[in-house]
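Q: Give the three-dimensional model of this entry:
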Amino acid sequence: MILRLGEDSNLWTPLLRLLLRVIMAWLFEWKVFAAEPSFGIPAINVTVIEGDTAVLECSILHLTEEHQVVWTDAEGFLLTHNAKRIIDDKRLSVERPLKQLWNLHIRDVHYSDRGKYVCQISTQPPKHKDVILNVLVPPYIIEQYSSKDMTVQEGDTVTLVCNATGVPQPEISWFRYLSDSMQEKERIGSRGEVLIIHNVSRECGGTYVCEADSGVEPRQTREIKLVVQYPPEVFLPSARLGQHPGRETFLQCEVTAHPHGTMFWEKDGRDLAADRSGKFNVEIFNTDYDQKKILSLRIREIKNEDFGQYTCVADNFVGADQETMILYDYSIHMRRRTTTTASPIIVPPVVTDHWIPVDSNGPIYNQERSNNRNGKHI
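A: The predicted structure is shown next:
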């Protein structure tokens, strides 16, 4: 019996399918219709921060045992062969989390690692995929080219320099701490590596901060302490002080300077601290402001010859200043008042046994305050 095509489709269909499978298997075995290896995804450039790990992806489809995969640098220098590292750089390795992936890992990336890397397949002709590695470098302030702590004199011109490098090139901003606690700071000047301060005053002293910022963390800062030296300034809370003979009193002056040098009270050209009679006692008191001190003079059992002019003198290597006040006999003043009065006047004690606070700078004894706040002699 001869079977004609189409007479029994139920019999021919399975046979044709089986024959087709055999033929296709034979063709694939002999690579007649085998797909050639190709890259699975387009090239993706990589950007990392120096010190991180860079992952350069290479996905290959239809790879067979007859084909090789290599990574090279831009000059064609061989880095890896299949999954094996060729060069003596332990930072490099080929990682294959999936069968089709041949990713090149570079750990602890250096800025010198930047550039082009090539993933190649040994086809004829070879196929390759280029991956560009960009390396960012956090800001770095170069100490040898940046300003250190400085000491200048009032009136000088100061140039502060903050030299920084990084990729991309960082911008420099300048700040100044508002107090010695260095908790708050204010922005000063304009952006740039150089900050110039003309005609420096004592108020310009303090801690300056330059901050380098390129958008790559972390930012870097540098503190520069500026010390401004200036001559002393002497201030007298009062230009005149009255007291009764036989009593004692205190004279005081405020001295602002940096640095502090010599401070003393003198009368008739004589340094009273050198007096050995026990009548005079000179003491120095600190204040909350380290550039201001109080110089106190204690005079015991005042006699007529103790009345007169007393001068507070201060000097340092920058300059000097002095102010003079008058100690007068208060009893004469009171006697004059009683002679012009019809009825007797009870005079209260002129001096107390305690300090009388004056402003916030320290105590003085009962003084006639001058309207001249600059402490000039009147």
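Q: okay, CA-based contacts and neighbour counts for the rest of this
A: Noted.
Q: who's in contact with L98?
A: Applying C-alpha atoms under 8 Å, 6 or more residues apart in numbering to L98 gives no contacts.
Q: If we use 10 Å, what do you get?
A: Going by C-alpha atoms under 10 Å, 6 or more residues apart in numbering, L98 touches S59.
Q: what about it, distance to K267?
A: Noted for L98: a distance of 96 Å to K267, by C-alpha to C-alpha, to the nearest Å.
Q: ok, now T72?
A: T72 sits 91 Å away from K267, going by C-alpha to C-alpha.
Q: What segments of this structure are helices?
A: Using DSSP state H, the helices of the chain run over 9-29, 330-339.
Q: would CSV of the ones you listed with mean neighbour count be doable?
A: Output for the helices of the chain, formatted as CSV (neighbours: other C-alpha atoms under 10 Å):
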stretch, mean neighbour count
helix 9-29, 11
helix 330-339, 12
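Q: Apart from its neighbours in sequence, what residue is nearest N199?
A: Leaving aside its sequence neighbours, N199 sits nearest to G155 (C-alpha to C-alpha, 6 or more residues apart in numbering; 4.3 Å).
Q: Now for the one you found, how many residues are close by?
A: Residues near G155, counting by other C-alpha atoms under 10 Å, number 15.
Q: Please provide the structure for the following sequence as well, for comparison with the first:
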Amino acid sequence: MQMMMAGARTRTTTTMMTTTTTTMMMLRRVWIPVLILMMFGITGGEERTWNTEPAYETQGVNVTVIEGKSAILPCSVHDPTSADNKPVKVVWTDQWSTILTFQDNTIIDDERIHVDHAFAREWNLRINRVKYGDQGIYTCQVNTEPVISYTVHLTVVVAPRLSNDGTGGMLEVMEGSKAELVCNATGIPAPTITWFRKTADMGERRESEFCTGTSIVRRYSSFSQRIGEAGQVLVIHNVTRFCGGIYECVAENGVPPSVRREIQVKVKFMPKISLPSKRISTQKFY
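A: Alright, predicted model coming up:
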């Protein structure tokens, strides 16, 4: 009986602690923004007047950054003090009106975000290790009456990536059939995929004339022959034994680095026997 009562008290205590923690988290979520708005001077109380309103030295801009890098969203305020020589208050919000920072303090629970305030006029928002989901419109606000807002549009671009095709870089095909080489790539903006056939010497280049191909371009220390059209799938119709070799797909979208993959094509064909032509003399010897 005592053990049952002790267990009940433990469950009750645990429930109370969980409820208290949840309540504190809810209060924090509700009251922190309210307190900031009260400090910001936009709660509907006494109107604030300014002899000279602060003005933005920077205008609305577009900022483009590569995923994984750091983004700096500029916000420079001219005359960063009010008429009574008190510093203005600056808040950064995102496109969902979530308060990110207040003055030098980060409000949102994201260690990647903070304010660069090296100089009195600068209130730049820094986002480290940018993710594609960070893309959007950010607003820098100053507590004038009415509030002055300045927006920055953040665009995040993503370098090309190649997905695993499950072939292990090897494709076997019968002579006379159709070969399909696949190179799936993602990125923002969408990457362009170009195909090349790698050839090491003049002999291989002569043989490649019996397979689909176009002009030859110089790449690395060997030669490569441009194959087909740009796209994720390279189709070679009516494969011949001369189509075997190493093919390479290159994905590029203007965001470094570009990525490439090699695929070795092996062509299976029936044996062919050829005999050298020899002259046999029919002259009779006496």
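Q: need the helices of structure 1 in TSV with distance to I172 of structure 1, can you?
A: Compiled in TSV, the helices of structure 1 are given as follows (distance: least, C-alpha to C-alpha, whole Å):
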stretch	distance to I172 of structure 1
helix 9-29	65
helix 330-339	64
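Q: list the contacts for the residue mapped onto G51 of structure 1 from structure 2?
A: The alignment partner of G51 of structure 1 in structure 2, by TM-score structural alignment, is G68. Shown in contact with G68 of structure 2 (C-alpha under 10 Å, 6+ apart): I127, N128, R129, V130, K131, Y132, V156, V157, V158, A159.
Q: so M150 of structure 1 sits right up against L160, yeah?
A: Yes: at 9.1 Å, M150 of structure 1 counts as touching L160 under the criterion of C-alpha atoms under 10 Å.
Q: quick one, which of the two is more surrounded?
A: Neighbours were tallied for M150 of structure 1 and for L160 using other C-alpha under 10 Å; the higher tally belongs to L160 (20 against 14).
Q: measure the more buried one to T207 of structure 1 for me?
A: Distance from L160 of structure 1 to T207 of structure 1, by C-alpha to C-alpha: 12 Å.
Q: Now list whatever residues contact both of these two.
A: Taking C-alpha under 10 Å, 6+ apart as the contact rule, L160 of structure 1 and T207 both touch D149, I224, L226.
Q: Of these, just say which sits nearest to I60 of structure 1.
A: Nearest to I60 of structure 1 out of the shared contacts of L160 and T207 of structure 1 is I224 (C-alpha to C-alpha; 55.7 Å).
Q: In structure 2, what residue corresponds to the closest one?
A: Per TM-score structural alignment, I224 of structure 1 is aligned with I263.
Q: check contacts around its match.
A: Counting by C-alpha under 10 Å, 6+ apart, I263 of structure 2 touches 167-171, 181-183, 197, 245-249.
Q: and these, which of them are in strands?
A: M170, L171, L181, V182, R197, G245, I246, Y247, E248, C249 (DSSP state E).
Q: From T240 of structure 2, how far off is the residue opposite L160 of structure 1 in structure 2 once aligned?
A: Aligned counterpart of L160 of structure 1 in structure 2: L181 (TM-score structural alignment). From L181 of structure 2 across to T240 of structure 2, the span is 15 Å (C-alpha to C-alpha).
Q: mind listing the strands for the stretch 1-150 of structure 2?
A: Secondary structure of the stretch 1-150 of structure 2 (DSSP state E, counting those that start in this stretch): strands at 55-56, 61-66, 71-73, 77-78, 90-93, 99-102, 105-106, 113-116, 124-127, 136-142, 148-162.
Q: Give me the range in structure 1 that the last one lines up against.
A: Per the alignment by TM-score structural alignment, strand 148-162 of structure 2 matches residues 127-141 in structure 1.
Q: And the matching stretch against structure 2, how far off on average?
A: Overlaying structure 2 shows stretch 127-141 of structure 1 at a mean distance of 0.9 Å from the equivalent residues (mean C-alpha distance after the TM-score superposition for structure 1).
Q: how distant is that stretch from the center of its chain?
A: Chain-centre distance of stretch 127-141 of structure 1: 29 Å, with C-alpha atoms, centre = their mean, to the nearest Å.
Q: just stretch 134-146 of structure 1 next, same as before
A: Stretch 134-146 of structure 1 sits 15 Å away from the centroid of its parent chain (C-alpha atoms, centre = their mean).
Q: One more: stretch 102-110 of structure 1?
A: On the basis of C-alpha atoms, centre = their mean, stretch 102-110 of structure 1 sits 34 Å off its chain's mean C-alpha point.
Q: about what we covered before: which single one of the shared contacts of L160 and T207 of structure 1 is nearest to V234 of structure 1?
A: L226 (23.8 Å).
Q: what about the closest one, neighbour count?
A: Neighbour count of L226 of structure 1, defined by other C-alpha under 10 Å: 18.
Q: Work out which residue lies at the spatial centre of structure 2.
A: With distances taken as C-alpha atoms, centre = their mean, the residue of structure 2 nearest its centroid is V158 (2.6 Å).
Q: which residues does that residue contact?
A: V158 of structure 2 touches 65-68, 131-132, 186-191, 253-256, counting by C-alpha under 10 Å, 6+ apart.
Q: Repeat the analysis, applying 6 Å as the threshold.
A: Applying C-alpha atoms under 6 Å, 6 or more residues apart in numbering to V158 of structure 2 gives the contacts I66, E67, G187, I188.
Q: Same list, those, but as CSV with distance to E111 of structure 2 and neighbour count please.
A: Converted to CSV, the contacts of V158 of structure 2 look like this (distance: C-alpha to C-alpha, whole Å; neighbours: other C-alpha atoms under 10 Å):
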residue, distance to E111 of structure 2, neighbour count
I66, 19, 19
E67, 17, 22
G187, 26, 17
I188, 25, 17
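Q: Relative to T52 of structure 2, which of those residues is nearest.
A: The closest of the contacts of V158 of structure 2 to T52 of structure 2 turns out to be I66 (C-alpha to C-alpha; 39.0 Å).
Q: excluding its backbone neighbours, what's nearest the closest one?
A: Nearest one to I66 of structure 2, counting by C-alpha to C-alpha, 6+ apart, is V157 at 5.0 Å.
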